[in-house]
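Student: fold the following, please.
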Amino acid sequence: MATTELQQSSSDHDTEGQMSSSGRIKHGGWITFLFVTGTVMGLTLAAWGWISNLMVYLIEEFNVKSVDAAQISNVGSILFALTAMLDSLRPPPCERGSLDLCKPPSRVQFGVLYSGLALLSVGAGGPRSVITTMGANQLNRPEDRAIFFNLYFFTNYMCAAIGSTAIVYIEDNVSWALGFGICVLASLIGLAIFLSGRPFYCYDKPPGRPFLDLARVIVACFRKRKLPLSSRSEDYYYGFDGKANTVDATPAKNFRILSRAALKTEGDLKPDGSVAKPWRLCTVQQVEDLKALIRILPLWSSNLFVSTPKAIQASLTVLQALTMDRHLGSHFKIPAGSFQVLVFISSSISVVLVDRFLFPMWRKLTSRSPTPLQRIGVGHTMVVLSMAVSALVESKRLKVAHNHGPNFVPMLALWLFPQLVLVGIGEAFHMPSQVGLYYQEFPMSLRNTATSMAAMVYAIAFYFSSALIDLIRRVTEWLPDDINKGRLDNVYWLLVVVGILNFGYFLMCSTFFKYQSNADKERYVSNSGSDM
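Tutor: Got it, this is the predicted structure:
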């Protein structure tokens, strides 16, 4: 983004923020982006420093079989680092380098490993998803938020690329303990940066109990299921003393059955106008919040099934790379855990190219930006295309493996690059648009959890990927411990079929999806293409 644009955006926001006596911004504004970015950099470096190389660590240090390692990796920084620093927390090395002569980890060693993974998952996933919303909440103007999301994901992808290369290289070539120790240090630095920004943050007022309010709507609707709906606004409850009166018309016509929860009946209100029976009467705003959530959930579920193939590919690509020639020149060998960096590099470059060149060109030709759903749809198609390329590359790898023996495949691992680049391009279309859409369309009371929904998609997708791998192993012979004796290409073709079916489901959800209002749609579309 041009410096003058950022300065102008900051200036515009400063006029809306709270000002100190010296005239400087007191809370919120672009100044907070420095602290948010610093926090994300530390968390992302640490997370991808261990995530990228986790499978290699499990195979080489914990004597875990390859496909089992792929499942475990889909499931503390200090606790996890201790497994690399203390020999007693790992099984002894394999004899003669053979997995057939390896002693498996003890229950205590597995317990420490899984405890560390659990804490790492919470530490890596929780803060990074919540801080996205926090950063967006520091800015008042939708244009600024659109710029923030693009800059946020660019920073996130670049740090993930560094963590997947520099830290992974240290783990593979210097010391696992040192590599994991750097991850711990990066997390601590990120925490320090976050805490140092406390005087500048704009703190959101707690939204009360939004999920409890949604449950109340469902219960109240059921209890009033026999009441006829009314077309008069005065028959509905809008709140007490204007506290919830942000909707000033009759409830929307979609999902009309839920509107009964806001119908006033005898005994619902106290003499002073407050609610006498909270589980029988809700405000129109609470009803509309639930409707907004229901509208977005089908689209959210379609993103779940586009993330599952990516999670499987991320694990299986490492297994493929371990069997291939990973040399670049005569002296450098690419760590197998670093191949995922291609996704991050292509994502970060694509975010810039898409936002600075493709969207402006599209606007010049059509006088409007692509809608969020169109951009997400491009991400879906790129993932399907990537799975097809993965299947073709794996077919070639298996042919070479069958001709040259089971232990090493004389085929350059560079063949894996195209499929990962395609995923990265799809990510640049898919992820920022998805998060921005959630932030725009989620109810105000649930906005703090809106961007967490995108992170939740990935979390559930990794569990799904583990379950799908386990199912494939049970019903087929495609995924033996030695992938050179299996049919990994068939797994990728299966993911192509799943992706095509899911894309059809996404198109159906998009057809029936309605923005909260046409004004919201036009505002989002015009702002989502803001140049970086």
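
Student: please count neighbours and contacts with C-alpha atoms only from this point.
Tutor: Noted.

Student: what's the burial count for Leu501?
Tutor: For Leu501, the count of nearby residues is 12 (other CA atoms under 10 Å).

Student: now it: how far from His380?
Tutor: Leu501 sits 11 Å away from His380, taking CA to CA, to the nearest Å as the criterion.

Student: same check, this time on Glu95
Tutor: From Glu95 to His380 the distance is 45 Å (CA to CA).

Student: what of Lys65?
Tutor: When Lys65 is compared with His380 (using CA to CA), they lie 32 Å apart.

Student: over to Glu477?
Tutor: The value you get for Glu477 to His380, if CA to CA is used, is 29 Å.

Student: who's more crowded, the two?
Tutor: Legend: neighbour count by other CA under 10 Å for Glu477 and His380, higher for His380 (26 against 12).

Student: tell me the SS of the more buried one?
Tutor: Three-state call for His380 (DSSP: H, G, I helix; E, B strand; the rest coil): helix.

Student: mind checking how far it is from Ala459?
Tutor: Counting by CA to CA - His380 and Ala459 are separated by 18 Å.

Student: and for comparison, fold this next one:
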Amino acid sequence: GTSPVNIRGKPILSKTGGWIAAFFIFGNEMAERIAYFGLSVNMVAFMFYVMHRPFSSSANAVNNFLGISQVSSVLGGFLADAYLGRYWTIAIFTTIYLMGLTGITLSATISALMPSQDHCDQLSLILGGCEKVKSWQMLYLYAVLYLTAFGAAGIRPCVSSFGADQFDEKSRDYKSHLDRFFNFFYLSVTVGAIIAFTMVVYIQMKHGWGSAFGSLAIAMAISNMMFFVGTPLYRHKLPGGSPLTRVAQVLVAAIRKRSASFHSSEFVSLYEVPGKHSAIRGSGKIAHTDDFRCLDKAALQLKEDGMNPSPWRLCTVTQVEEVKILLKLLPVTACTIMLSVILTEYLTLSIQQVYTLNTHLGHLKLPVTCMPVFPGLSIFLILSLYYSTFVPLSRRITGHPRGASQLQRVGIGLVVSILSVAWAGIFERYRRSYAIEHGYGAIFLTAMPNLSAYWLLIQYCLIGIAEVFCLVGLLEFLYQEAPDAMRSVASAYASIAGGLGCFVATILNKIIESITGRNGNPSWLAQNINTGRFDYLYWLLAILSVINFSAFLYSAKKYKYR
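Tutor: Below you'll find the predicted structure:
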């Protein structure tokens, strides 16, 4: 580890960091999640009902927004680790995020930015009889939507790492604090999701789309103020220079010396700077390992290198080990993409299922867009009981002081996600058969009064449990295993996996539509869900998840903790 500094880059002399500083950061993350989930659950309906876009293209557009906002988070991680530091990266991109949300609010408020809503009832929407959206109106909406995605991309990889930076690595309770921090961090994510799926949906129903999107902008503005108020309390880690440049130097140096031999008479040693500190600002030295021996040639010091060799010809052992660590983190992270695919399909496609089901809870009728709140509630419950129930029980089985290792938690999450999507397939088969048998086959936007939507709670709650174990375990795994000067980039791995999951879901949907919708037949993902076969899609996801879990077991077994 490295010594923390204040915002001016000076060594910290007074008491800073700790849980008080972390709670200011939790507030920022909560507001970002309110905005993220508020857009993800409302934007599909907004594009369909207000912008008069087909449901499938609306869902794909939102999937792409979710994917871009996550995949491009590597940019935020790069800027934080290389030049700006995590604090200034968050400060700049939260402002961009707020600008995007303000633009979306205007799109839902100013009538000139949307097509006319006159004579546009539900039947006209289905038959395509409503006024078509103008290309410039969609261009504006996409511009502000992707501006929001760009803002989210800068924040996401930095917030968890910046929060974890607030704890002293030299403290005896550091690992315990870190473990609890990532659980509380995900709890703030969950609270943000619950607010988005309830309060924001309520505002939209009572006061309209402009007020709903405006509430997201207000929440982000308040969180920005909270974040800046906490500035005197924060501990900072100095940026270590461009991590991508260091990676490129290792690869170029290794290629240039690919023919050199470790047993040659020209071989002097593996190069490292003398002293306790590494040549990389913000990073301690990393001991040499025998993995990826081909990369060691970048640190192969030969007599011909001279006294002051170019970093593009000779790299330090620490620099080479940084690259090795980034490579070793890839397989485990890649195995979480499948969970993101399932989450994306649930978020956009399960809404169509809910429209056909009875959402009454006693005398209370819940809005369709409120249904995704239930995974959030299950996450909230699991995190609340995690230390009092799961940790003591699992400690007896595993002997691990915190109940389960990070990779064990990721594995548990992947198993539970398989159970969730398998149940989704079973219930969808029953729901579709029930609709056809009772004469609802052609009426896909009418709720069936005798079939409750709360059967979906099983798949929702299971996927919530999967999120807790898999994604919280992954965040902690990436932070602890990453090189000191690359923690934001490594944390971006989780967001990249999530974004790739969104893109994979979109590509998978398009492939399924093109293959199953041939010769005039309804595709599995037909707009009329009762003629489609969502159950086949869910079972396909279950099969792919089992294959993915097998790959995870192989990767986890080979991985050695630092």
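
Student: Phe180 of structure 1 and Gly49 touch, don't they?
Tutor: Yes - counting by CA atoms under 8 Å, Gly49 is a contact partner of Phe180 of structure 1 at 7.3 Å.

Student: for the two, indicate the residue with more neighbours.
Tutor: When Phe180 of structure 1 and Gly49 are compared for neighbours, Gly49 comes out ahead with 32 against 27, by other CA under 10 Å.

Student: spatially nearest residue to the more buried one (excluding sequence neighbours)?
Tutor: Spatial nearest neighbour of Gly49 of structure 1, excluding adjacent residues (CA to CA, 6 or more residues apart in numbering): Gly163 at 4.5 Å.

Student: just give me the match in structure 2 for that neighbour.
Tutor: Aligned by TM-score structural alignment, Gly163 of structure 1 pairs with Ala196 of structure 2.

Student: got a list of what its match touches?
Tutor: Shown in contact with Ala196 of structure 2 (CA atoms under 8 Å, 6 or more residues apart in numbering): 33-35, 37-38.

Student: do you know how far it is from Asp165 of structure 2?
Tutor: 28 Å.

Student: quick one: contacts of the strand of greatest length in structure 1?
Tutor: Counting residues, the longest strand in structure 1 under DSSP state E turns out to be strand 409-412. By CA under 8 Å, 6+ apart, the list of residues contacting strand 409-412 of structure 1 from outside reads 323-327, 397, 400-401, 404.

Student: give the buried residues for it.
Tutor: Buried residues in strand 409-412 of structure 1, counted by 16 or more other CA atoms under 10 Å: 409-411.

Student: could you report the separation of Ala196 of structure 2 from Tyr142 of structure 2?
Tutor: Counting by CA to CA, the gap from Ala196 of structure 2 to Tyr142 of structure 2 is 21 Å.

Student: same deal with Phe469 of structure 2?
Tutor: Distance from Phe469 of structure 2 to Tyr142 of structure 2, counting by CA to CA: 34 Å.

Student: helix or strand: which one has the most centrally placed residue in structure 1?
Tutor: By CA atoms, centre = their mean, structure 1 has its centre lying nearest to Ala455, at 3.4 Å. Counting by DSSP states H and E, the element that carries Ala455 of structure 1 is helix 447-475.
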